[in-house]
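K.L.:
Sequence and predicted structure are below.
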Amino acid sequence: MKIVSWNINSVRFRIGIVEQFLRENEPDILCLQETKVIDSDFPLDAFRALGYRHIVLHGQRMHHGVAILSRVPITLDDRLDWQANQEARHIGVQLENGVRLENVYVPAGGDVPDRDANPKFGQKLDFVERMTRWSESLACPTILVGDFNIAPLESDVWSHKQLLDVVSHTPVEVEALSELQAAGGWTDLGRHFHPAPARLYTWWSYRAKDWQASDRGRRLDHMWATNGAAEHAVSHTVFESCRSWLKPSDHVPIMTEFAF
């Protein structure tokens, strides 16, 4: 079973590259973040034409939004409000084998890494804290995917020293993510298959005129799994070439293959 996660940054605007990716790689399940569309306007026909007939949506107009599109049966499970303001940032489903699949879009957190000066940063930390409390009570094998908006390791960013005070790589965010990982006994599948300090980026800013030449990447997108699911993972791939496609997202797809 191939499971893909991709912050698509508007699914309607980039439906062409989504279709291209699905044709070329044929994942069983696609988890999207930042779909930026209400459920009634989601481009369902494009996915159904490619065999993705099991679809669960949690959309929001112009902002946020998550979706799970599958070729295999899934059951709607939950939509947790870890943002505590009803933003569409999480959706979870159950696979037929009993494994849970949770798709999350963690807030970016603004530009200033200070809870008092920047309420968005506090919201991000609180979001991760709520996920941590949820992780403590997990009772079945679970796969957690999505845009975490945190690059935890020194080798997860292009320059550890220059980004220490930049939101997404600050010590307080890294500590919060570490506590989340410990709470659920999560295996970071990206680093399991590509151990640090191997280069492993999933995001490059639109601000760079030549993203490949500057290569100022960060690993913001992750796939984690608990016991009962992690041991079935057989590979993890980052599709860096998608960053050069027509009208690309600033994130690229990541995929883990499982042998259940």
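P.N.:
On my side now, so go ahead. Residues are numbered from 1 along each chain as shown.

K.L.:
only C-alpha atoms for contact and neighbour calcs from this point on.
P.N.:
Fine.

K.L.:
Was I right to think residue 35 contacts residue 11?
P.N.:
Yes: counting by C-alpha atoms under 8 Å, residue 35 does reach residue 11; the two are 5.0 Å apart.

K.L.:
take a look at this one as well, against the first:
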Amino acid sequence: MTFTLATWNINSVRLRAELVARLLREELPDVLCLQECKSPVELIPTEIFRALGYPYMIARGQKGYNGVAILSRLPMREVGAHDFADLGHARHIAGQLDNGVTIHNFYVPAGGDIPDREQNIKFGQKLDYLTQMRDHFHGEKPQKAILVGDLNIAPREDDVWNHKALLKIVSHTPIEVDHLGAAMDSGDWVDITRANIPEGRLYSWWSYRSPDWDAADKGRRLDHIWATRDIAAAGHSSRVLRPARGWEGPSDHAPVFATFDL
């Protein structure tokens, strides 16, 4: 079984439903994981996606912020949703395909603007969230699993436009990178995107604040696709759909893709 998976922080699934529909029509992913849906589950416009051949959806939602959803044209059943760090936020959902592959969809807290737990409670919450992810996967020892989402950390030097300039900026600080690495190691996860594209600068997010995001190209790779080591070799054809960042009324994130032969 071969299937293509995409992950996209959509920054309001209701506001950008037509962009989601465009992605589904033009790219035809078998599974699309969305973050920052900003909608109660019952108000997600599922009829639009169903009409395009995506009858399966599992989701956790909140009014106005957070929220995760998985759309699929392959049969999928929900197998879990965790509130890591006990924040009361809709930031995780997991589904399982008929071939036994479990897909985890995450929206890790952004962490605010100051990279200091004592001065910024949101930064501490982000670190606690990653620590509980680490502990969960250490205990679960996942197999035949894929983890995707807006993890809000660009771990490598070439995942940001300027490594030295961003070392003290939330999303690229050493402590965040260490916490993300610990979460990855605990589940024996492999970064599929970088396994497929091992060299060169690669971004999935460009700030709305930039008057010309494309020319300035001050991006960060905040959106990730991982797989457990037992199936990592089956992942290929990774790419970032950069043009989607330039669609009318865009999210500040671009979709990230990978295909799996399982």
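P.N.:
All right, it came through fine. Please read all numbers here as calculations on a predicted model, not as lab measurements.

K.L.:
tm score of chain vs chain?
P.N.:
Here the superposed chains carry a TM-score of 0.98, computed using TM-score structural alignment, normalised by the length of the first structure; 259 aligned residues with a C-alpha RMSD of 0.8 Å.

K.L.:
quick one: which of residue 35 and residue 11 of the first structure has more around it?
P.N.:
residue 35 (29 against 23; other C-alpha atoms under 10 Å).

K.L.:
Aligned to that one, what sits in the second structure?
P.N.:
Superposed on the second structure with TM-score structural alignment, residue 35 of the first structure falls opposite residue 37.

K.L.:
now the helices for the stretch 151-262 of the second structure?
P.N.:
For the stretch 151-262 of the second structure, the helices defined by DSSP state H, counting those that start in this stretch occupy 163-166, 174-186, 192-196, 213-216.

K.L.:
closest one to residue 85 of the second structure among the ones you listed?
P.N.:
With C-alpha to C-alpha, the closest approach to residue 85 of the second structure among these belongs to helix 174-186: 13.9 Å.

K.L.:
give me every residue that touches the aligned partner of residue 258 of the first structure in the second structure.
P.N.:
Aligned counterpart of residue 258 of the first structure in the second structure: residue 260 (TM-score structural alignment). Residues near residue 260 of the second structure by C-alpha atoms under 8 Å, 6 or more residues apart in numbering: 2-5, 234-236.

K.L.:
circling back: so which of the helices of the stretch 151-262 of the second structure is the most packed in?
P.N.:
helix 192-196 (a mean of 20; mean count of other C-alpha atoms under 10 Å).

K.L.:
Can you state the residues of the first structure onto which it aligns?
P.N.:
Under TM-score structural alignment, the match for helix 192-196 of the second structure is residues 189-193.

K.L.:
That stretch vs the second structure, average offset?
P.N.:
Following superposition, stretch 189-193 of the first structure is found to deviate from the second structure by 0.7 Å on average (mean C-alpha distance after the TM-score superposition for the first structure).

K.L.:
Mind telling me what element the aligned residue in the second structure for residue 67 of the first structure is part of?
P.N.:
Under the alignment (TM-score structural alignment), residue 67 of the first structure pairs with residue 69 of the second structure. Element membership of residue 69 of the second structure, judged by DSSP states H and E, is strand 68-72.

K.L.:
Summarise which helices and strands that strand is packed against.
P.N.:
strand 31-35, strand 56-60, strand 92-97, strand 102-107 (3 or more C-alpha pairs under 8 Å, 6 or more residues apart in numbering; DSSP states H and E).

K.L.:
Tell me which residues touch the alignment partner in the second structure of residue 156 of the first structure, please.
P.N.:
When the second structure is aligned by TM-score structural alignment, residue 156 of the first structure is paired with residue 159. Residue 159 of the second structure makes contact with 201-203, 219-221, according to C-alpha under 8 Å, 6+ apart.

K.L.:
Throw those into a markdown table and include distance to residue 42 of the second structure, thanks.
P.N.:
A markdown table is the format used below for the contacts of residue 159 of the second structure (distance: C-alpha to C-alpha, whole Å):
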| residue | distance to residue 42 of the second structure |
| --- | --- |
| 201 | 39 |
| 202 | 35 |
| 203 | 32 |
| 219 | 34 |
| 220 | 32 |
| 221 | 31 |
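
K.L.:
Return a PyMOL selection command for the buried portion of those.
P.N.:
Applying 16 or more other C-alpha atoms under 10 Å to those, the buried members can be selected in PyMOL as follows:
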select buried, resi 201+202+203+219+220+221
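
K.L.:
one step back: give me the mean deviation of whichever helix or strand comes after the strand holding residue 69 of the second structure from the first structure.
P.N.:
The element immediately downstream of strand 68-72 of the second structure (helix or strand, assigned by DSSP H and E) is strand 76-80. Superposing on the first structure and averaging over aligned pairs (mean C-alpha distance after the TM-score superposition for the first structure), strand 76-80 of the second structure comes out at 0.7 Å.

K.L.:
who touches the counterpart of residue 10 of the first structure in the second structure in this structure?
P.N.:
Correspondence of residue 10 of the first structure to the second structure, assessed by TM-score structural alignment: residue 12. Neighbour list for residue 12 of the second structure: 36-39 [criterion: C-alpha under 8 Å, 6+ apart].

K.L.:
try 7 Å this time
P.N.:
By C-alpha atoms under 7 Å, 6 or more residues apart in numbering, the contact list for residue 12 of the second structure reads 36-38.

K.L.:
what lines up against residue 212 of the first structure once you look at the second structure?
P.N.:
For residue 212 of the first structure, the residue aligned by TM-score structural alignment is residue 214.

K.L.:
mind checking how far that match is from residue 205 of the second structure?
P.N.:
Using C-alpha to C-alpha, to the nearest Å, we find residue 214 of the second structure at a distance of 11 Å from residue 205 of the second structure.

K.L.:
same thing with residue 22 of the second structure?
P.N.:
Look at residue 22 of the second structure and residue 205 of the second structure: by C-alpha to C-alpha, they are 19 Å apart.

K.L.:
Compare those two (neighbour count), which wins?
P.N.:
residue 205 (26 against 15).

K.L.:
ok now do the nearest residue in space to that one that is not next to it in sequence, which residues does it touch?
P.N.:
Computed as C-alpha to C-alpha, 6 or more residues apart in numbering, the closest residue to residue 205 of the second structure that is not its neighbour in sequence is residue 253, at 4.4 Å. Residues near residue 253 of the second structure by C-alpha under 7 Å, 6+ apart: 8-9, 204-206, 245.
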